[in-house]
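In: have a look at this fold, sequence not included:
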């Protein structure tokens, strides 16, 4: 628990996921990756080594999911690589047919449990206990040092100074803990990335999101309330539960489905 506490702030930044597949052809070696920095994820295609770069019209990618559904992706030119013009809906486990000037090749991407790292797994009860013990130890050490210096050099002001420094240290630690637990107490949105992924799933299904709220239930667990308007009267809440169930850390989902006629 102490290790995760020490690195908590750093883990909130510079967090992205990228999975890459190499494609070897008669024209050279290329790389196809799923790049995800924030939301939404996209395909990136680039040449490896001295392989000549291809233009957007030379590359077409088709995902083939386990249920047989297919989606075609076209590309646009970026700085040093090609990027798909449309987003990749979750989950990211599928076969990919890559059509190049030299022919068609198939690669496969597997869904990794990287979403679990996006969910706050810190136990604030444990962190509060950790801060309490560390604060007691720090204040005790500073008080002993202050008394020794006062005895050795007559610095009577060292004892109150140690108390003031200890109070400032404890206040700093407590402020961070209160800020994080306070957000939980008022059910503030806990994970912007998960919210973005849920929005992407609803948008990809052709429906309209009316309301969305994600909050923290506990370490590594989130709850979500989703209200949406669907164009398909046959779709029930179970349809959306199945599409959202693969998000790691999303432990409780409430879905309200409203038909277009009712809005």
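Out: That came through, no problem. Predicted, not measured: the structure shown is a model, and the values here were computed from it. Numbers count the residues shown, from 1 in each chain.

In: alpha carbons only for contacts and neighbour counts from here, please
Out: Will do.

In: can you pull out the helices in the stretch 51-200 of the chain?
Out: 124-153, 158-185, 192-204 (DSSP state H, counting those that start in this stretch).

In: list the buried residues in the last one.
Out: By neighbour count with 16 or more other CA atoms under 10 Å, helix 192-204 contains the buried residues 193, 194, 195, 197, 198, 199, 200, 201, 202.

In: residue most distant from the centroid, the protein?
Out: Relative to the centre of the chain, and counting by CA atoms, centre = their mean, the farthest-placed residue is residue 154 at 55.6 Å.

In: next up, a structure to set beside the first:
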């Protein structure tokens, strides 16, 4: 291979930014469509044969359900087939988010329609054929439960709710925690950085912390750099006085009075289940099924109470509650997928880590753009202001420890201060 060809090979990189379980999710979605389609045909044909308008109506409702899932399945298939199409500058990973956003709009319209129909029935109650309506609702619930099981069989999905930390990193703020044996009993040494500058934190399991003066740490980095950390008492734990510079990859030589020295290895890494790992196309499909199941449960409860006690108002009341639940899930999906389609920063904490990693080299981040390319894939453009003669490849290696940065563009500008 010529030098030019070898250099060209080093520049080439993939623009396929699909989720790890993309093909499995595609197969499951098509499977659920076939299930819903079969149920639709059985209900419509059965309703026409036995003269049940309610059965025909539920079959037609099932067709809208299958149509919504068809949108998700087509998005999976199209994005897979065109994943390497150069017309898509950053691949087809966002197509699932576009499908999820569209499904969320459809869900919002469905919630409005259900609420409207329920309101009319409050004012103008209609006769209910309980012997037909209740069994149909039970069968519909069974199909939705089976569909949800099939769709979720490949993993856990977030059904519209979110957490304060978007499930990124550890919810208790510990970047990494390692067990340590001391004279006072077992303890845990961690790098703590939840909304605060990163510091070492040491806690004892069910025992009073040792005096801060009896503990010290010396870090040893791969380049040979060493730094000593003193500790201060913080009540139920002790904490290092100085902040820990990025990156958090080093050997920590821990000295605790009355116990052997420990050499603890800390490695910088990202933790799974971040918000930018979420497959919003599958999430939208699951929400469609869950919304239908929730409505089925409420309808069954409303119909049973209406039949037992004559509370005809329970049927539209159940419809109103179902509409509110669907609207809430729809809002969460619109918010999250809309943010991705508008290229909002998907991970503020990762953005801070990128800045800290560059600043640890004595440079500054002049400009940073971080956005989602697909489930588990982020794109970043980083402009580094430096007074050194370092090439961009140096910073590419520095940021290479963040595996979710699937497409990284680096620019350097000369700093004169």
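Out: It's in. What you are looking at is a predicted structure, and each value in this text was computed from that prediction instead of being measured.

In: returning to that earlier point: looking at the helices of the stretch 51-200 of structure 1, which is nearest to residue 49 of structure 1?
Out: Nearest to residue 49 of structure 1, of all the helices of the stretch 51-200 of structure 1, is helix 192-204, at 33.8 Å by CA to CA.

In: show me what the closest one is packed against.
Out: Packing partners of helix 192-204 of structure 1 (3 or more CA pairs under 8 Å, 6 or more residues apart in numbering; DSSP states H and E): strand 208-218, helix 237-244.

In: number of residues surrounding residue 139 of structure 1?
Out: Counted with other CA atoms under 10 Å, the neighbours of residue 139 of structure 1 add up to 19.

In: can you check residue 88 of structure 1 too?
Out: A count of nearby residues for residue 88 of structure 1, using other CA under 10 Å, gives 22.

In: could you measure from it over to residue 39 of structure 1?
Out: According to CA to CA, to the nearest Å, residue 88 of structure 1 and residue 39 of structure 1 sit 10 Å apart.

In: ditto for residue 251 of structure 1
Out: Taking CA to CA as the measure, residue 251 of structure 1 falls 21 Å from residue 39 of structure 1.

In: mind listing what the residue most central in space within structure 2 touches?
Out: Structure 2 has residue 275 as the residue nearest its centroid, 2.8 Å off, counting by CA atoms, centre = their mean. Taking CA atoms under 8 Å, 6 or more residues apart in numbering as the contact definition, residue 275 of structure 2 lies against 166, 167, 168, 346, 347.

In: how about the residues you listed in JSON lines, adding distance to residue 212 of structure 2?
Out: Formatted as JSON lines, the contacts of residue 275 of structure 2 follow (distance: CA to CA, whole Å):
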{"residue": "166", "distance to residue 212 of structure 2": "34"}
{"residue": "167", "distance to residue 212 of structure 2": "32"}
{"residue": "168", "distance to residue 212 of structure 2": "31"}
{"residue": "346", "distance to residue 212 of structure 2": "38"}
{"residue": "347", "distance to residue 212 of structure 2": "35"}
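
In: can you tell me which of the residues you listed are in strands?
Out: Within the contacts of residue 275 of structure 2, no residue falls in strands by DSSP state E.

In: quick check: the farthest pair among the residues you listed?
Out: 167 and 346, at 12.4 Å, using CA to CA across the contacts of residue 275 of structure 2.

In: so between the two, which is more surrounded?
Out: residue 346 (19 against 15).

In: that one pairs with which position in structure 1?
Out: Here residue 346 of structure 2 is matched to residue 190 in structure 1, going by TM-score structural alignment.

In: check residue 42 of structure 2 too.
Out: Counting by TM-score structural alignment, residue 42 of structure 2 lines up with no residue in structure 1.

In: can I assume residue 42 of structure 2 sits in a strand?
Out: No. Looking at residue 42 of structure 2 with DSSP: H, G, I helix; E, B strand; the rest coil, it is helix, so not inside a strand.

In: give me the secondary structure label for the closest residue in space to it that isn't next to it in sequence.
Out: Closest residue to residue 42 of structure 2 apart from its sequence neighbours, by CA to CA, 6 or more residues apart in numbering: residue 59 at 7.8 Å. Of the three states, residue 59 of structure 2 takes helix according to three-state DSSP.

In: quick one: neighbours of residue 59 of structure 2, just the number.
Out: Look at residue 59 of structure 2: counted by other CA under 10 Å, it has 26 neighbours.

In: what of the one 3 residues further on?
Out: The local packing count at residue 62 of structure 2 equals 23, with neighbours defined by other CA under 10 Å.

In: buried residues, whichever strand or helix holds it. List them.
Out: Assigned by DSSP states H and E, residue 62 of structure 2 belongs to helix 53-81. For helix 53-81 of structure 2, burial by neighbour count (16+ other CA under 10 Å) applies to 54-56, 58-60, 62-63, 65-66, 68-77, 79-80.
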